[in-house]
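*Asks:* One predicted model, sequence on top.
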Amino acid sequence: MNDADRESSGRRRSILKGIGLSTGGLVVLTLCGLVAWGVIIEPRFLLDVRTETAEVRNLPPSWEGETLVLMADLQVGMWLDNDGMVRKAVRKAIELGPAAVLIAGDFIYGESPDRIERAVELVRPLAEAGIPTYAVFGNHDYSLMFRDSELDEGAAGELAARLEDVGIEVLENEARPMPSRRGGAPLHVVGIGSEWAGRSRSRDALAQLPDAEPRVVLMHNPLGFRDLPAYAGSLTLSAHTHGGQLRIPFTRSTSWLDITKEREVLADGWGEQGVGATGNRIYVNRGIGFSSIPARFRCRPELTVFRLERAVGDVPAHGPEGDSGDDPGTPDEGDGEP
């Protein structure tokens, strides 16, 4: 090889090395950007306030057009948890001025010694604002990270007592009337106990109401929806799944939840047609906090606002046949399980 050839070969190697370094640098920057988005930006600054029309069987005239706000899965106590977004969601709920706020469980997470007090203080402003607030418990409120984890009755009992002290009603398999602020007949909230904790007794809760009484059914784990008798839960609200928490683009299954575990009902949004008994319909909220990984990607924290209407005939299912409601939608604002 003569000098010219050696010089040309050296230039080619330098160019290829430069391309490799540039590509590697671009990959690193992209990964850092994705981590920053998933850990810092999306879960801590971008609250998805979703407004939905919800039909309720036998809804009293005084409740027509009223709104309910649903929030869930605060997960206070997890490493790098999401207290700031909880505060934002609570402030937004107060600003919206609903007839009631419903909290679908998992207030706490893990063994952080101050997690109960922090969780209570985060939601206390709802009661202080005079908004009737009702809650049920999820698996983490009993310290159940896994189905076979040891049940912590003490944590759940202390949390329930503290929430009741600040004016938030905790329901376990019981029905409670929500008085209309316009006067007239009440709308009932039926709170179902934690599925994983062995406290889910929906039929006992529903037996406290005549069949024709209007109600909203509140549960943490959507698995319990399948146990509701026909026409018992025209509006059933739940959480637990975090919407999958990490939605992976360009895959057949876009939800981390789908990939890592068997689906219980659906990831989020309205249930698909055919799920549950006739006349029942479920909505699954994506929650606010985290499980396992302190990140969200294409799955923003959610506050759901339901505008109530009286159902005419059978309550229609939302979404086409086979649509699980996994699309996170367009926001109005900027083997452990969940």
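*Replies:* Okay, I see it. In this text, all values refer to a predicted model and were calculated from it rather than measured experimentally. Numbering: from 1, shown residues only.

*Asks:* okay, CA-based contacts and neighbour counts for the rest of this
*Replies:* Fine.

*Asks:* The closest residue to Tyr142 other than its chain neighbours: neighbour count?
*Replies:* Taking Cα to Cα, 6 or more residues apart in numbering as the measure, Tyr142 lies nearest to Asp152, with 4.9 Å between them; neighbours along the chain are not counted. Other residues within reach of Asp152 by the criterion other Cα atoms under 10 Å amount to 14.

*Asks:* same thing with Gln208?
*Replies:* Under the criterion other Cα under 10 Å, the count of neighbours that Gln208 has is 13.

*Asks:* again with Trp256
*Replies:* By the criterion of other Cα under 10 Å, Trp256 has 17 neighbours.

*Asks:* Was I right to think it contacts Thr241?
*Replies:* No: under the criterion of Cα atoms under 8 Å, Trp256 is not in contact with Thr241, lying 10.2 Å apart.

*Asks:* Now for the residue nearest to Tyr142: which residues touch it?
*Replies:* For Asp152, the contacting residues are 142-144, taking Cα atoms under 8 Å, 6 or more residues apart in numbering as the criterion.

*Asks:* The stretch 51-200 of the chain: helices as residue ranges?
*Replies:* Secondary structure of the stretch 51-200 of the chain (DSSP state H, counting those that start in this stretch): helices at 83-96, 115-128, 153-165.

*Asks:* all strands of the stretch 201-338 of the chain, in order?
*Replies:* Using DSSP state E, counting those that start in this stretch, the strands assigned to the stretch 201-338 of the chain run over residues 215-218, 236-238, 269-270, 282-284, 302-310.

*Asks:* and the comparison structure, right after this:
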Amino acid sequence: MISRLLLFLFIILLIEFYSFQVVRTMTNTRWMLIAYLLLSVAVIGFIVYQFLNFDRSVGQTQMTMMTLGLLLVVFLPKILLTFVLFLEDIYRFSSGTISHFIGDTKNSSFLPERRKFVSQMALALAAIPFSSLIYGMTLGKYNYKVIKQQVFFPDLPDAFDGFTITQISDVHSGSFDNPDKINYAIDLINEQNSDMILFTGDIVNTDAKEMHPWIETFKRIKEHQYGKYSVLGNHDYGEYVTWPTEAAKNDNFQAIKNLYGQIDFKLLLNEHQFIQKGSDKIALVGVENWGVKFKKAGDLNKASKGLAKEDFKILMSHDPSHWDAEINQHPKDFHLTLSGHTHGLQFGIEIPGFFKWSPAEYVYKQWAGLFETEGKYIYVNRGFGFHAYPGRVGIMPEITVIQLKKGKNVA
């Protein structure tokens, strides 16, 4: 533990040392250097204080999210500064070593002076994550995108050709701080006029009380002709905080399950529901959370009991790691799985139709958008809300509209 703490302190000191070198290269004004040092000490002190006083019985709050946001805004640019100047130091050391051994008398010191243009370049590069993170915390977190996706199935029942589903996921209502933006998003959901709406879990961060100010807002989601259905996400189990008693934890879990009904969604708990249209029907299957690295409460066998392999099935499972681990090998053949959970890490680069990247892809094979294996599909929603980092950079909050089509995928 002590060795880890010492390593952490060493890294912080190294980052601060190099960041100060940039400032000193750019200006020699004494009061500016002192002001920079005082500000850096104050920010580090605030962040350390907040982390040391994190209350496990409360969990994430607006203050903890702001602290994490401040940590990223301050240190990601500084890490980039450190990287650039460290490369420059390698050059300076190499250059000084060569000059020393070849007897170059032009240089009065072993290490050449720092070059101002390198510091200017480092600052320009650091401005990219700095401005991006600020944007994500102010505008990006509510920059809702409606993403429309057609999915083709040869065995889709005829009556469901063209059937539309709106999917939302990962609301994390405890993170919201702008009612106008949430109402705008609800209006976007209603404007889609889909046949059915599905909510794939995480209505709160931890506590059922987080949703209480937003119940009437989410009740504004209009009735859909073929229903409003939901499943639980990993945060809905209240397992990321310390509860005073097991009874308190169980009461909160029951209250969270009740929340879905309070906003007029039918919660599917390892069960299925037939959706009838004309003389055709499809099965909507909903499992509790199942994740490779999280709670495994989902039971595919229980949820699909009585269904035939030939039945057309749409599965709601919050965590996309469930797809490769169990769903693809299941003998019942689930045609389309809808998930969320990853948020696309709320950070990445995305040019729709051309390029998509996020660090999330190093953790989840299916992390955002549509994926296919042997004619079976999973769609991973990027999330409606935000968690931990109070913003979104590049990977925007999503409202998905999926259209089922009969036939083969032409792509």
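*Replies:* Arrived safely. These figures come from a predicted structure and were not determined experimentally.

*Asks:* before we move on, back to that, please tabulate the helices of the stretch 51-200 of structure 1 in JSON lines, including the columns distance to Leu68 of structure 1 and mean neighbour count.
*Replies:* Listed next are the helices of the stretch 51-200 of structure 1 as JSON lines, based on distance: least, Cα to Cα, whole Å; neighbours: other Cα atoms under 10 Å:
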{"stretch": "helix 83-96", "distance to Leu68 of structure 1": "9", "mean neighbour count": "18"}
{"stretch": "helix 115-128", "distance to Leu68 of structure 1": "13", "mean neighbour count": "19"}
{"stretch": "helix 153-165", "distance to Leu68 of structure 1": "19", "mean neighbour count": "16"}
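
*Asks:* Residue in structure 1 paired with Thr217 of structure 2?
*Replies:* Under the alignment (TM-score structural alignment), Thr217 of structure 2 maps onto Leu122 of structure 1.

*Asks:* Its match reaches Arg87, doesn't it?
*Replies:* Yes: at 6.2 Å, Leu122 of structure 1 and Arg87 qualify as touching, with contact defined as Cα under 8 Å.

*Asks:* hang on, the earlier thing: what's the separation between the residue nearest to Tyr142 of structure 1 and Thr30 of structure 1?
*Replies:* With distances defined as Cα to Cα, to the nearest Å, the gap from Asp152 of structure 1 to Thr30 of structure 1 amounts to 42 Å.

*Asks:* Lys17 of structure 1 too?
*Replies:* For Lys17 of structure 1 relative to Thr30 of structure 1 (Cα to Cα), the value is 20 Å.

*Asks:* and the aligned residue in structure 2 for Asp73 of structure 1, what does it touch?
*Replies:* In structure 2, Asp73 of structure 1 lines up with Asp170, judged by TM-score structural alignment. Asp170 of structure 2 makes contacts with 200-203, 233, 340-341, 343, 383-386, as judged by Cα under 8 Å, 6+ apart.

*Asks:* Can you tell me the closest non-neighbouring residue to whatever residue of structure 1 lines up with Gly391 of structure 2?
*Replies:* In structure 1, Gly391 of structure 2 lines up with Ala295, judged by TM-score structural alignment. Distance criterion Cα to Cα, 6+ apart; nearest residue to Ala295 of structure 1, sequence neighbours excluded, is Val39 at 4.4 Å.

*Asks:* Please give me every residue in contact with the alignment partner in structure 2 of that neighbour.
*Replies:* Aligned against structure 2 by TM-score structural alignment, Val39 of structure 1 finds its counterpart in Met137. Taking Cα under 8 Å, 6+ apart as the definition of contact, the neighbours of Met137 of structure 2 are 69, 390-392.

*Asks:* Correct me if wrong, but Met137 of structure 2 is in a strand.
*Replies:* No: note on Met137 of structure 2: no strand contains this position according to DSSP: H, G, I helix; E, B strand; the rest coil, which reports helix.

*Asks:* Distance check, it against Gln21 of structure 2.
*Replies:* Met137 of structure 2 sits 28 Å away from Gln21 of structure 2, taking Cα to Cα as the criterion.

*Asks:* again, but for Thr245 of structure 2
*Replies:* In this structure, Thr245 of structure 2 and Gln21 of structure 2 are 52 Å apart, going by Cα to Cα.

*Asks:* ok, the two, which is more surrounded?
*Replies:* For the pair Thr245 of structure 2 and Gln21, the greater number of neighbours falls to Gln21 (17 against 9), based on other Cα under 10 Å.

*Asks:* tell me the contacts of Gly110 of structure 1?
*Replies:* For Gly110 of structure 1, the set of contacting residues under the criterion of Cα under 8 Å, 6+ apart consists of 77-78, 140, 143, 145.

*Asks:* Can you check those residues and name whichever has the most neighbours?
*Replies:* Comparing the contacts of Gly110 of structure 1 on neighbour count, His140 comes out first with 29 neighbours (neighbours: other Cα under 10 Å).

*Asks:* Residue in structure 2 paired with that one?
*Replies:* In the superposition onto structure 2, His140 of structure 1 corresponds to His235 when matched by TM-score structural alignment.
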